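[1] From the sequence below, what's the structure:
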Amino acid sequence: MDKLSDKCLLCVNDQVIIGPSACELQKVVTKMNDSVKKRGMKVNVSKTKMTVFGKSESTTECDIHAEDEKVEQVKDFVYLGSTFTNDGKHGRDIERRVDTKNKVNGALFTIMNSKSISRQACFAAHNEV
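    Predicted structure coming up:
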């Protein structure tokens, strides 16, 4: 486990835990899990994801466990509105943001062309933005 040279990242309840190796990351996760249990809570492992960052798209398998369950390893995830990928590239993040913008613009276009809304209301709303 210690031979993993890539950085490991675990996203838990909008928290990011970074470890220099799988072994070190597992130690932190175990400590976090023990701390949560002492407070009468439980880690929701189904909502917990982890990734291994490297320089290529190939995935290094990494077994991290919480609550005696294996944490799902993913190639990408969204954190605070940004997409992080295991290869460190930004293409998917930019693509996701453009897609989101296009969906919003499409919805606004539909509203502005609606027969049930006056042109004055659309113009006023557009100028307030």
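[2] only C-alpha atoms for contact and neighbour calcs from this point on.
    Will do.
[3] My guess is residue 8 contacts residue 16. True?
    No: taking contacts as CA atoms under 8 Å, residue 8 lies outside contact range of residue 16: 10.2 Å.
[4] So which of the two has more stuff around it?
    With other CA atoms under 10 Å as the criterion, residue 8 and residue 16 differ in neighbour count, and residue 8 comes out ahead with 25 against 11.
[5] Now do the more buried one against residue 109, distance only.
    43 Å (CA to CA, to the nearest Å).
[6] now the other sequence, so there's something to compare against:
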Amino acid sequence: MATRNKDIVRQALTELIGTGDVGSLAPLLSEDFRHHRPDSTSSTKTEWLDAVRAALVPLAGMRVEIMHVLAEGDHVVMHSRRHLPGGPEITVVDIWRLDGGLIAEAWEIIEPAAQAQANLTWWEPAAA
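    Have a look, this model is predicted:
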């Protein structure tokens, strides 16, 4: 099951980046799909597909370098580096939950690579 789930997630990303066709994602998502952001907001399948569609124009030409894909049970974790055209490199961790061969939930954490060093000491008190 874990291998099949990894294949579904890879297929979703490959089709989206390779073709730019957001419509190719829709059949891979469950009807009650939810996308969760670090700020505690969530979006529905339709809302998320609309947001992805809107982001594709400024992100055309983005290169994605998949660093790791890990799967256990119904969860797949993907760590990637994304090189934005004319923009920064970002590091992304996506967590996907699959149910019945469809992506049911997704969580996403994005960090500009240039800001990573500043975020390594978040626990230290600010200088007075």
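[7] tm score of chain vs chain?
    Structural agreement between the overlaid chains, expressed as a TM-score with TM-score structural alignment, normalised by the length of structure 2, amounts to 0.25; 59 aligned residues with a CA RMSD of 4.6 Å.
[8] Just name whatever secondary elements the one helix or strand residue 123 of structure 1 maps to is in contact with.
    With elements taken from DSSP states H and E, the one containing residue 123 of structure 1 is helix 119-128. Packed against helix 119-128 of structure 1 by the contact rule (3 or more CA pairs under 8 Å, 6 or more residues apart in numbering; DSSP states H and E) you find no helix or strand.
[9] Could you give me the buried positions within it?
    Of the residues in helix 119-128 of structure 1, none is buried by neighbour count under the rule 16 or more other CA atoms under 10 Å.
[10] What of stretch 3-21 of structure 2?
    5, 6, 8, 9, 10, 12, 13, 16, 17, 20.
[11] Surely the third one is in a helix?
    I take that to be residue 8 of structure 2. Yes: the assignment for residue 8 of structure 2 by DSSP: H, G, I helix; E, B strand; the rest coil puts it in a helix.
[12] can you pull the contacts of residue 64 of structure 2?
    17, 80, 81, 82, 83 (CA atoms under 8 Å, 6 or more residues apart in numbering).
[13] Wait, a strand at it?
    Yes: according to three-state DSSP, the state of residue 64 of structure 2 is that of a strand.
[14] how near is residue 15 of structure 2 to residue 8 of structure 2?
    As for residue 15 of structure 2, its distance to residue 8 of structure 2 is 11 Å (criterion: CA to CA).
[15] And the strands in structure 1?
    Counting by DSSP state E, one finds strands in structure 1 at the ranges 7-12, 15-19, 49-53, 65-66, 69-70, 72-73, 76-79, 82-85.
[16] Likewise for structure 2?
    29-36, 42-44, 63-72, 75-83, 89-99, 102-112.
[17] Now distance to residue 50 of structure 2 too, for those strands, in a markdown table please.
    Output for the strands of structure 2, formatted as a markdown table (distance: least, CA to CA, whole Å):
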| stretch | distance to residue 50 of structure 2 |
| --- | --- |
| strand 29-36 | 12 |
| strand 42-44 | 10 |
| strand 63-72 | 21 |
| strand 75-83 | 21 |
| strand 89-99 | 18 |
| strand 102-112 | 15 |
